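Enquirer: Return a 3D structure for these sequence lines:
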Amino acid sequence: MQRALALARGVRGQVWPNPPVGCVVVRDGLVLAEAATHPGGRPHAERAALEQAVDAAGATLYVTLEPCCHWGRTPPCTDAIIAAGIRRVVCAIRDPDPRVNGGGFARLQDAGIELSAGLCAREAAQVMSGFFHRVRTGRPELSLLDAPARSAPEGVDALLKTVDGRLAVRPAGRPAQTLPGGGTPDAAGLLTELGGMGLTSIAVPAGDPVAAILRPFAGAGAAGQGAVPEPGRTRSSPTG
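Expert: Below you'll find the model as predicted:
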C-alpha cells in the first residue's frame, strides 16, 4: 500500500477533477503492474494497472481509494477488477462520492472477491484531501502562498490570481481561464464556482487582492479519516 500511496502522491495536481489514486497488482510476492490515475483523470489507476498486467488472475490488488462502480466517461473499475480474475482487493479508504460510497465494495464482495479496507486510511485521506474537501463542501481546498507565483505549486490543481483586474485560473499543464464578472467576488460563491469546474485544490499568491477575501477559507481540508463524509451528506461530483 505504501507504493500505491507514493504513486498517488506523484500525480497530485495533475488528475482533477478525479482524485489522485495509486494501484499495485501483486501475485506470489511479485509486482505484476502498477499505475496511478492518468493526467486529466482518466484512465483510473485500477484500469491502467490491469491493462499492464498480462495475466492478473488470482492476484491481489492494492488501491488507495474504493474502486468506482458507476459508468462515467469510462466503465466501472469494479467490472475491470472482476473480469481480470482478481482474488483479493486491499483498499485504503471508502470513496465519499455519492455515486460510489460503499457501492464499489459491495460490487466486489457480491462477485466473491475478498475485500480488506482501512489499510493506511489516514495517509490516503491526506493524499486526497482536496478531493475529499470538494465532495464534502463543493469547494476546492485553498492554500495561501507566502510569495508571488506565476504557476500552481507542485501538487496543487491551479493557481488563482488577479490579472488586469480580472480573476484568472491557471491550472497545472492546462490553458489559463479568465473567470467572468468583476468587482469584489463573494468568497464562498467563487470557491463553489471553482469546485464546479472540477478543481480540488487551488493556491493564491501572496499580495494578490483576492487573498484577503479568501483567507477565512484557507487551510480547511480533509486531514484524516474523520473527514470522510457520511452517506447522505455528500455533494454531487464532476468526476468520471
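Enquirer: only C-alpha atoms for contact and neighbour calcs from this point on.
Expert: Fine.
Enquirer: OK, contacts around the residue nearest to D28 when sequence neighbours are not counted?
Expert: Closest residue to D28 apart from its sequence neighbours, by Cα to Cα, 6 or more residues apart in numbering: A59 at 7.8 Å. Residues in contact with A59 (Cα atoms under 8 Å, 6 or more residues apart in numbering) are V25, V26, R27, D28, G85, I86, R87, R88.
Enquirer: Likewise for G58?
Expert: Residues near G58 by Cα under 8 Å, 6+ apart: R27, G85, I86, R87, R88.
Enquirer: A187 too?
Expert: Contacts of A187 by Cα under 8 Å, 6+ apart are I213, L214.
Enquirer: before we move on, which element is C68 in?
Expert: In the assignment (DSSP states H and E), C68 maps to no helix and no strand.
Enquirer: and the gap between it and A211?
Expert: 36 Å (Cα to Cα, to the nearest Å).
Enquirer: one more to put side by side:
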Amino acid sequence: MHRAIELARQCPPSSTAYSVGAVIVVDGVEISTGYSRETDEKVHAEESALNKLDADDPRLARATIYSTLEPCSTRATATRLPCTDRILAAGIPRVVIAWREPSLFVAACEGVDKLRTNGVEVVELTDLAEAARSMNDHLDLS
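Expert: Prediction:
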C-alpha cells in the first residue's frame, strides 16, 4: 500500500476527481502500477494499472490489487467501465484499500460491497487511510 500511496502523489491535482494510486502484485512481485490521470485526464488508477496488462494474463487469477481508494462502482464518464467491473472481469481475487470513497462525486460508492458479493476478498487498511487521503486535501472531504 505504501507504493500505491507514493503513486497517488504523482497524480496531477483535480477539483473533480480523487488522486489514487494502484499496484497489482502476484506472489509478492509488482506486475503493474497506475495512478489517476496517468495517461489521460479521465483514467483511474486501477484502470491504468490493468491497461498495462493483457486482459487474459493468467497471473491476474492470483493477483492482489492495492488501491489507495475504494474502486469506483459508477463512472461520471459513461463510456468507461467502473473499476469494480474491471477488477471482476480481470478475475482478481483480492483487493486491498486504504479508505472508502466518500460521497463527493457520486451519491454512494458500492465498490467494496459489489466486490465482496462477487466473491472477491476485500481488505481495508484503515491505519493507512490518512496517508492515502492526504494528497486529496484540496477536495472538500468533510
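Enquirer: follow-up on the earlier one: give me the more crowded residue out of C68 and A211 of the first structure.
Expert: C68 (25 against 22; other Cα atoms under 10 Å).
Enquirer: Under the alignment, what does the more buried one map to in the second structure?
Expert: Residue pairing (TM-score structural alignment): C68 of the first structure is matched to C72 of the second structure.
Enquirer: Contact partners for its match?
Expert: By Cα under 8 Å, 6+ apart, the neighbours of C72 of the second structure are P82, C83, T84, E101, C109, E110, G111.
Enquirer: again with D140 of the second structure
Expert: Contacts of D140 of the second structure by Cα under 8 Å, 6+ apart are L104.
Enquirer: run the last query once more with 10 Å
Expert: For D140 of the second structure, the contact set (Cα atoms under 10 Å, 6 or more residues apart in numbering) comprises S15, L104.
Enquirer: what about it, helix or strand, and which?
Expert: Using DSSP H and E, D140 of the second structure sits in no helix or strand.
Enquirer: now swap in V24 of the first structure and tell me
Expert: strand 22-27.
Enquirer: next SSE after that strand?
Expert: Using DSSP H and E, the helix or strand that directly follows strand 22-27 of the first structure along the chain is strand 30-36.
Enquirer: Give me the helices and strands touching that next one, please.
Expert: Judged by 3 or more Cα pairs under 10 Å, 6 or more residues apart in numbering; DSSP states H and E, the packing partners of strand 30-36 of the first structure are helix 2-9, strand 22-27, helix 45-52, strand 60-63.
Enquirer: so which two of the contacts of G58 of the first structure are the farthest from each other?
Expert: R27 and G85 (11.8 Å; Cα to Cα).
Enquirer: Can you check which residues contact both of the two?
Expert: Going by Cα under 10 Å, 6+ apart, residues that sit against R27 of the first structure and also against G85 are A56, A57, G58, A59, T60.
Enquirer: A8 of the first structure: which of these is nearest?
Expert: T60 (18.1 Å).
Enquirer: Just name the most buried of the helices and strands packed on strand 30-36 of the first structure.
Expert: strand 60-63 (a mean of 27; mean count of other Cα atoms under 10 Å).
Enquirer: other SSEs contacting that strand?
Expert: Contacts defined by 3+ Cα pairs under 10 Å, 6+ apart place strand 60-63 of the first structure against helix 2-9, strand 22-27, strand 30-36, helix 45-52, strand 88-91, strand 114-117.
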